[in-house]
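[1] no FASTA, just this:
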């Protein structure tokens, strides 16, 4: 038996002013064809789980591509170029394959498509028809629509944030597809959408109410004989009609999947107050950091400029506060500013340099910082292999990067937009975090997969930005209304 696999993931921040070209989108390096199998097998990503299931089931793999990125709205040219890696392969092998297993995201948006996943699945169905079994694994932040459930036989999302279970989601999606291919079981999927937006700042699944919800969903799934059931938080920074939280249920035909999804969604709705937000400014966060007495280093994470949520990564709010305090043992990792990096690479380690850093995108992220007489400590090409449980074994990339020192504060500046998952963005520039006290970084929750055990304390700050936990600051135009927590007296 043969199956086509691939990964085309996009999480859209539609509030960003710019659009994302193909070249910008694939800046961290797309994997094409067989390379996507070679570099994904054995790793903690979706394709790692899909490939593991294929090996177990002795199913031949026909690969397409593998790439995912959170970014502003994609240009249509970008979408078309990504599909050029997928659709011709499907067309070529459509008469010999037995199924398709794709990793998408669930919150993709392009210039012409508010629901990118539905568009991709529609294009696949146009080639293989309506009877070919297709399963899809998705991000917990997917904005799941009814159209997706009609085009794919099974939708399987990750359950944890930080996303440490991508491999498991890919594995379940492929194992279910294998049963459809071999045992000819019929699978149905239902979605129950909730009138609710969940800020990513409140979505860490180790915190209440998520452990209780996970236990309830697991017991319900077992009791009702379902294949899969989960709560999708949705991605509120995609201002589209499909934005919002939902519950998805997958089961063999004959089960009342719509009833199950509704009952589970009611359980979630009763706990909506847990998703209300309290935020700290950079000043408040640094005050708490200075008061901490436990040994080790303290992580101060800037949630609202998270490149993993489609933000530029060059916001200056937290870094400016750290520079103003000038505390010994301070390091920030990292700022995304390829223009600044090129200036630094015109010199060498040991030299001093003055330049403008950050603040090159939306004004909400803060003004540029005038760096004066900084010492260049090191320069690097910024390539590494993740140790974070989110992406263990996968390749990471900062691009050309440098570490500089301004007073007591060291700053890592990279060329490729990404959030900080582990200590490797620091290590590639020669920085050992055990030698520091105050560690600033840009990420909302994923960094906790590594730093939750490594840091003595984590303090989150939420200055103005396009991933802010305060959703009232956004000018929503397309989302369904009324919706919690923006509106009063919302009924479900």
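    Thanks, I have it. These numbers come from a predicted model, not from an experiment.

[2] alpha carbons only for contacts and neighbour counts from here, please
    Noted.

[3] now the nearest residue to residue 120 once chain neighbours are set aside: how far from residue 172?
    Nearest-residue entry for residue 120: residue 83, 7.9 Å, with adjacent residues in sequence omitted and distances by C-alpha to C-alpha, 6 or more residues apart in numbering. Here residue 83 is placed at a distance of 24 Å from residue 172 (C-alpha to C-alpha, to the nearest Å).

[4] try this one next to it:
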């Protein structure tokens, strides 16, 4: 009968270990948030500065850590699932990933998968906004390379950043795409655990995921999710998830600082074997996002307006931060700084301290005057020239 047949299928995906029952799930990850407008190329060394690890080192480094891989590892150990670690790489947000680095990343992951032995499923921690010199869709390329090795019978579950630009290729190559719901990203760990739970359900044939991707012709700035309108959209997604047929519904904000065709806001809805419901759910959420699109754009001071506010303040010196985009001074470009410094110069204001300049010049004598071209190599080519005197070559606490 049907129950007995299902039981026989379950036996095929289990191995016996120390008298218990264990599933074998391969885990790994490659994550980078790419700003294609940045001049800072992303290389192998960029990844090795943060994470470039193989095998058991992944478990040792991420166990009990509140990130995607940490959630996968901890949940697997909680429910008796055997984890097979492969390769994990992470680099801080920066510019295009070089062609050589992209090829090396693919090689390291696929080579570790080939050497992993037998496993029944794959869970990968990716990002969603990775771009290489010759590959607009880093994650789609990664998943395609994995599929070339494992085929399409082994399920692949992927965790993604809320700022991912979700593509048709990602949906084609993965069984499940799970994005974090919050910004700041406080739920990576929970999504990692959920990835393992969903993978287990797939292997037990308790669920048969059907995904729907809805793209909007819309780019929005980075938006916090603890306030409307993003909070409202999340709540709509969670309301849909109360339907037992809906496995997940995620609003991906996209990453607008990637100059690629598939940049933008998307919705991914996943159901248990109901494609029509998945399509309908994604469409409904997308319509609500579109109807509230104007609410995603905040009122932001121009450099002139910000300077006027600063000049009206009393007390200690004013500290200004040039941008508020995810990771300062890595995700964004120096063009922002040049515009702000140019505003200061036009007002003929003296006494502006620029700590970063000390890193670009060999400071030898206090009082020395430099002629400086700000933003000399930026893609946007907005430049401003000024003279700066070395106030002190020592660290100063303001």
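    Right, received. Where do you want to start? Keep in mind it's a predicted model, so treat the numbers as computed, not measured.

[5] And the TM-score between these chains?
    Scored by TM-score structural alignment, normalised by the length of the second structure, the superposition of the two chains gives a TM-score of 0.80; 368 aligned residues with a C-alpha RMSD of 3.3 Å.

[6] coming back round to it: what does the residue nearest to residue 120 of the first structure correspond to in the second structure?
    Using TM-score structural alignment, the equivalent of residue 83 of the first structure in the second structure is residue 106.

[7] Tell me the secondary structure of its match, please.
    For residue 106 of the second structure, the secondary-structure state derived from DSSP: H, G, I helix; E, B strand; the rest coil is helix.

[8] Does it touch residue 142 like I think?
    Yes. Contact criterion C-alpha atoms under 8 Å: residue 106 of the second structure and residue 142 qualify, at 6.3 Å.

[9] Those two - which one has more neighbours?
    Higher neighbour count among residue 106 of the second structure and residue 142: residue 142, with 23 against 18, using other C-alpha atoms under 10 Å.

[10] What's the separation between the more buried one and residue 199 of the second structure?
    From residue 142 of the second structure over to residue 199 of the second structure (counting by C-alpha to C-alpha), the distance is 19 Å.

[11] Repeat that for residue 294 of the second structure.
    Applying C-alpha to C-alpha, the value for residue 294 of the second structure to residue 199 of the second structure is 38 Å.

[12] which of those two has more neighbours?
    For residue 294 of the second structure versus residue 199, neighbours defined as other C-alpha under 10 Å are more numerous around residue 199 (24 against 11).

[13] Three-state assignment for the residue mapped onto that one from the first structure, please.
    Alignment note (TM-score structural alignment): residue 199 of the second structure maps to residue 177 of the first structure. Using three-state DSSP as the criterion, the local structure at residue 177 of the first structure reads helix.

[14] Who are the contact partners of residue 177 of the first structure?
    Contacts for residue 177 of the first structure (C-alpha atoms under 8 Å, 6 or more residues apart in numbering) come out as 99-101, 133-135.

[15] among those residues, who's most crowded?
    Counting neighbours by other C-alpha under 10 Å, residue 134 leads those with 28 neighbours.

[16] hang on, that one packs against residue 150?
    No. Between residue 134 of the first structure and residue 150 there is no contact under C-alpha under 8 Å: 10.7 Å.

[17] what's the closest of the contacts of residue 177 of the first structure to residue 280 of the first structure?
    Of all the contacts of residue 177 of the first structure, residue 280 of the first structure sits closest to residue 135, with 40.8 Å by C-alpha to C-alpha.

[18] Contacts only, for the closest one.
    Listed by C-alpha under 8 Å, 6+ apart, the contact set of residue 135 of the first structure reads 100-102, 152-156, 173-174, 176-177.

[19] Could you rerun that using 10 Å?
    5, 99-103, 151-156, 170, 172-178, 180, 187 (C-alpha atoms under 10 Å, 6 or more residues apart in numbering).

[20] among those residues, which are in helices?
    151, 170, 172-178, 180 (DSSP state H).

[21] any chance of those in TSV, plus distance to residue 448 of the first structure?
    TSV is the format used below for these (distance: C-alpha to C-alpha, whole Å):
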residue	distance to residue 448 of the first structure
151	35
170	22
172	25
173	26
174	28
175	29
176	31
177	32
178	34
180	37
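
[22] Select only the buried ones of those in PyMOL?
    Applied in PyMOL, the following selects the buried portion of these according to 16 or more other C-alpha atoms under 10 Å:
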select buried, resi 151+170+172+173+174+175+176+177+178+180
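
[23] Could you verify my assumption that residue 295 of the second structure touches residue 232?
    No. With contact defined as C-alpha atoms under 10 Å, residue 295 of the second structure does not count as touching residue 232 (11.1 Å).

[24] which residues are common contacts for the two?
    The contact sets of residue 295 of the second structure and residue 232 overlap at residue 289 (C-alpha under 10 Å, 6+ apart).

[25] which of the two has more neighbours?
    With neighbours defined as other C-alpha under 10 Å, residue 295 of the second structure and residue 232 compare such that residue 232 has more, 16 against 13.

[26] Residue 290 of the first structure: neighbour count?
    Residue 290 of the first structure has 12 neighbours, counted by other C-alpha under 10 Å.

[27] Check the mean deviation of the helix or strand where it lies from the second structure.
    Secondary structure from DSSP states H and E places residue 290 of the first structure in helix 282-291. Compared with the second structure after fitting, helix 282-291 of the first structure deviates on average by 3.1 Å (mean C-alpha distance after the TM-score superposition for the first structure).

[28] So which bits of that helix are buried?
    For helix 282-291 of the first structure, a neighbour-count test (16+ other C-alpha under 10 Å) marks 282-283, 285-286, 289 as buried.

[29] got it, and stretch 245-259 of the second structure?
    By neighbour count with 16+ other C-alpha under 10 Å, stretch 245-259 of the second structure contains the buried residues 245-258.

[30] Would you mind confirming that the residue nearest to residue 120 of the first structure makes contact with residue 116?
    No. Between residue 83 of the first structure and residue 116 there is no contact under C-alpha under 10 Å: 11.5 Å.

[31] Now the terminal residues of stretch 198-218 of the first structure, how far apart.
    Start-to-end span of stretch 198-218 of the first structure (C-alpha to C-alpha) is 21 Å.

[32] Flag every buried residue along it.
    By neighbour count on 16+ other C-alpha under 10 Å, the buried set for stretch 198-218 of the first structure is 198-205, 209-210, 213-214, 217.

[33] Taking these together, which two end up most distant?
    The span of these, defined through C-alpha to C-alpha, is set by 201 and 217 at 22.4 Å.
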